[in-house]
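In: Kindly generate the corresponding structure for this input.
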Amino acid sequence: MKIAFASCMNLRPGHAQPVWDRIAAHKPDYLFLLGDQIYMDFFPHLEEPKHWADDYFGQVMAQKYTDQWNVPGFKQLVASMRERQGPEGGVYGTWDDHDFAWNNACGSQVNAAKKNMSRALFAQFMQIDPPVAGLYYSTPLSHAGQRIGRAIFLDTRWYSEEPGDSHTLLGEDQFQFLQQELQDENGFVVICAGMPIRATGNGWMRYRDEYAKFRALIQGRNVIFLSGDIHENAFLPPAGATKMFEVISSGAFVTKYKVVGERENFGILDYTPTVTDIQLFDKHGLEHHNVIDNATFDHQEL
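Out: Below is the predicted model:
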């Protein structure tokens, strides 16, 4: 079973997005889009959408989705993946700040009208519409007719408050969902979110109490956590008493602070019964390559 994962696409007129053809060449079973599928704002115009009228906000967001979904390579890849949408493959994902509202937006800072427009457009274009206010859900993972495990997608924006030790990130209902999903699954577990945990200073650890609650839920579980956001790739082995690898692929088509230049970052997770092979690519080719032993959950960097 092969999962391609990527995030952060800031479409600019006249610029191609060759990363999608590169992903297609790996012939993945699943495509996970992990946030910032569009950019409502980008430097030096950060946070401008918070001042827009609601109708204008919705119009701009709809156009940005339309433009990105019509990029030839992306459109072809998504269409080919959706031909088998379901347990055997397909396109899944969640959002982060720039496709939720604006840079670093928390749910508590965004009015109901903008939040509902954002969610409706995400559901329309991603064709994912969970029966909850936010965007948390799961999907089974299978290959060749055999159930392997499940992917759990979390929402780190809709319910969130501004960072603080006792402030909300996921919220009680989402924690109950996550707890039940983990209890019901004995196989391979991938947890996905737009906001990284340890790979950035702007991650989950700013929410001390909820981060501790999350760590307690995954204690002793073999988990691979996939995320985006930071405009670069990263592979972080388990820390402390957890058995969770954090893997980031960010920058499918975006610049790094408008200095480093265009990214073509993506990841490939290739699961077999014995090992999980994780490769992270940039525009020059293979950047990180790690193999995890599924029995011991030890890893080797190649």
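
In: alpha carbons only for contacts and neighbour counts from here, please
Out: Noted.

In: how far out from the middle of the chain is the one helix or strand residue 120 maps to?
Out: Residue 120 is part of helix 112-126, with elements assigned from DSSP states H and E. In terms of C-alpha atoms, centre = their mean, to the nearest Å, the centre of helix 112-126 is found 17 Å from the chain centre.

In: Packing partners of that helix?
Out: Under the contact criterion of 3 or more C-alpha pairs under 8 Å, 6 or more residues apart in numbering; DSSP states H and E, helix 112-126 touches helix 54-69, strand 90-94, helix 97-100.

In: now with 7 Å?
Out: helix 54-69 (3 or more C-alpha pairs under 7 Å, 6 or more residues apart in numbering; DSSP states H and E).

In: Next, the second sequence, to be compared with the first:
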Amino acid sequence: MKKTAFLSLLLGTALAACRTPKTETASSDRQKPITTIAFGSCSHQKRPTPLWDDIVAQKPDVWIWLGDNIYGDSESMDTLKAKYEKQKANPGYAQLRQSTKIIGIWDDHDYGVNDGGKEYPRRKESQQLLLDFLDVPANDPLRKQEGAYSAHVYGPKGQRVKVILLDGRYFRDPLKTENKINVPDPSGDILGEAQWQWLERQLTNSDADVHVIGCGIQFLANDHIYEKWGNFPTARQRLLALLGKTKPKGAILISGDRHMAEVSKTSVPGLGYDLYDITSSGLTHVSKPREETNNLRVGPVIFELNYGHFTINWNEKPLTVTARINGDNQATYLTQEIRF
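Out: The predicted structure is shown next:
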């Protein structure tokens, strides 16, 4: 083989390797450790947005959308697109986009239908609009994937964070109701088998030191009548059992949807530390204060506009994450130390 042909072959092989799609993560930045993550949900594109300046001031390394990123509720993709564009043009959010990595997942209103699941007929088209909103490149494997779930790795080994965002809409079975009230459906599923297998791969032998696992609906709170993982108890137990089996370091759950904020905690056999679900909702509107039972709740319920914030304390032994529910004018409504 001539030298020029050999060099051309090497160059072609290298370029092909560079073009090989990433199938396990949507993004990866393994150089610099991250210490702060902010997250939130329920942002109506027509309402005032007083929290963006507070969030920008925190200088988070990553911002995570947890669903209801717009209130679309339509089978018209033109309608959803216009609402996403309005949200994206918000000056405060535009400032955050310039300074912070943005990732996210959807819930029902941005998916396209209230309380919807796999029965929504425009889910494929809607997924592309979500990825447009999140600035996912046109050639990213997420563009061809069924479902909007993704994983993102940040930081070097020893200070590595993996964010796993679960799609609780695209594959979810319809809710079971009685007298228009949600009731548990042990035979129903949330993630779909392809996403379950993907999740197990993400958790098995992961070298991350902190695993942030997000979904639009609450994982742990199980006493209320609204949407939750508990509507599908077999799926909820499968998730907890998977965490106990794979034993990821530093797992924390995050969720939105509820138009209030709270912290829930449970113990998972085999996990070795308490599992928390930090619920943050909403960015533009919240429910009126009320009593609501949650036997797993730690601390108060917050009925103020809010966002979630994590500080990862890498120098502490054992590793500690400080979770906060923050609000307007730099308010902090709740602080929870999570130790692993």
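
In: re the thing from before, tell me what angle the helix holding residue 120 of structure 1 forms with helix 54-69.
Out: 20 degrees (axes from the mean of the first three to the mean of the last three C-alpha atoms, to 10 degrees).

In: what is the orientation angle of helix 112-126 of structure 1 with strand 90-94?
Out: 160 degrees.

In: neighbouring contacts of helix 112-126 of structure 1?
Out: Helix 112-126 of structure 1 is touched from outside by 54, 58, 62, 100, 129, with contacts defined as C-alpha atoms under 7 Å, 6 or more residues apart in numbering.

In: which residue sits closest to the aligned partner of the third one in structure 2, ignoring its sequence neighbours?
Out: Per TM-score structural alignment, the equivalent position to residue 62 of structure 1 in structure 2 is residue 81. Spatial nearest neighbour of residue 81 of structure 2, chain neighbours left out: residue 129 (6.5 Å); criterion: C-alpha to C-alpha, 6 or more residues apart in numbering.

In: Could you give the separation of the following helix or strand past the helix holding residue 120 of structure 1 from the chain centroid?
Out: With elements assigned by DSSP H and E, the helix or strand that comes after helix 112-126 of structure 1 is strand 137-143. How far strand 137-143 of structure 1 lies from its chain's middle: 15 Å, per C-alpha atoms, centre = their mean.

In: before we move on, back to that, map the residue nearest to residue 81 of structure 2 across to structure 1 for me.
Out: By TM-score structural alignment, residue 129 of structure 2 lines up with residue 121.

In: related to what we said a few turns ago, the contacts of helix 112-126 of structure 1 into JSON lines, with extra columns for distance to residue 218 of structure 1 and neighbour count?
Out: Below are these laid out as JSON lines (distance: C-alpha to C-alpha, whole Å; neighbours: other C-alpha atoms under 10 Å):
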{"residue": "54", "distance to residue 218 of structure 1": "39", "neighbour count": "16"}
{"residue": "58", "distance to residue 218 of structure 1": "37", "neighbour count": "20"}
{"residue": "62", "distance to residue 218 of structure 1": "37", "neighbour count": "19"}
{"residue": "100", "distance to residue 218 of structure 1": "27", "neighbour count": "31"}
{"residue": "129", "distance to residue 218 of structure 1": "26", "neighbour count": "16"}
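
In: tally of neighbours for the residue mapped onto residue 58 of structure 2 from structure 1?
Out: Under the alignment (TM-score structural alignment), residue 58 of structure 2 pairs with residue 26 in structure 1. Counted with other C-alpha atoms under 10 Å, the neighbours of residue 26 of structure 1 add up to 12.

In: Likewise for residue 316 of structure 2?
Out: 10.

In: Sticking with it, tell me its helix or strand.
Out: Per DSSP H and E, there is no helix or strand for residue 316 of structure 2.

In: about what we covered before: residue 72 of structure 1 versus the match of residue 129 of structure 2, what's the distance?
Out: Counting by C-alpha to C-alpha, to the nearest Å, the separation of residue 121 of structure 1 from residue 72 of structure 1 is 20 Å.

In: if you count what's nearby, which of the two comes out ahead?
Out: residue 121 (18 against 14).

In: tell me how far stretch 119-128 of structure 1 is from the chain's mean position?
Out: Chain-centre distance of stretch 119-128 of structure 1: 15 Å, with C-alpha atoms, centre = their mean.

In: Repeat that for stretch 196-216 of structure 2.
Out: 12 Å.

In: That stretch: which residues count as buried?
Out: 196, 199-200, 202-203, 206-216 (16 or more other C-alpha atoms under 10 Å).

In: now swap in stretch 329-339 of structure 2 and tell me
Out: For stretch 329-339 of structure 2, using 16+ other C-alpha under 10 Å, the buried residues are 333-334, 336, 338-339.

In: In terms of helices and strands, where is the residue nearest in space to the middle of structure 2?
Out: With distances taken as C-alpha atoms, centre = their mean, the residue of structure 2 nearest its centroid is residue 214 (3.3 Å). Element membership for residue 214 of structure 2 (DSSP H and E) is strand 210-215.
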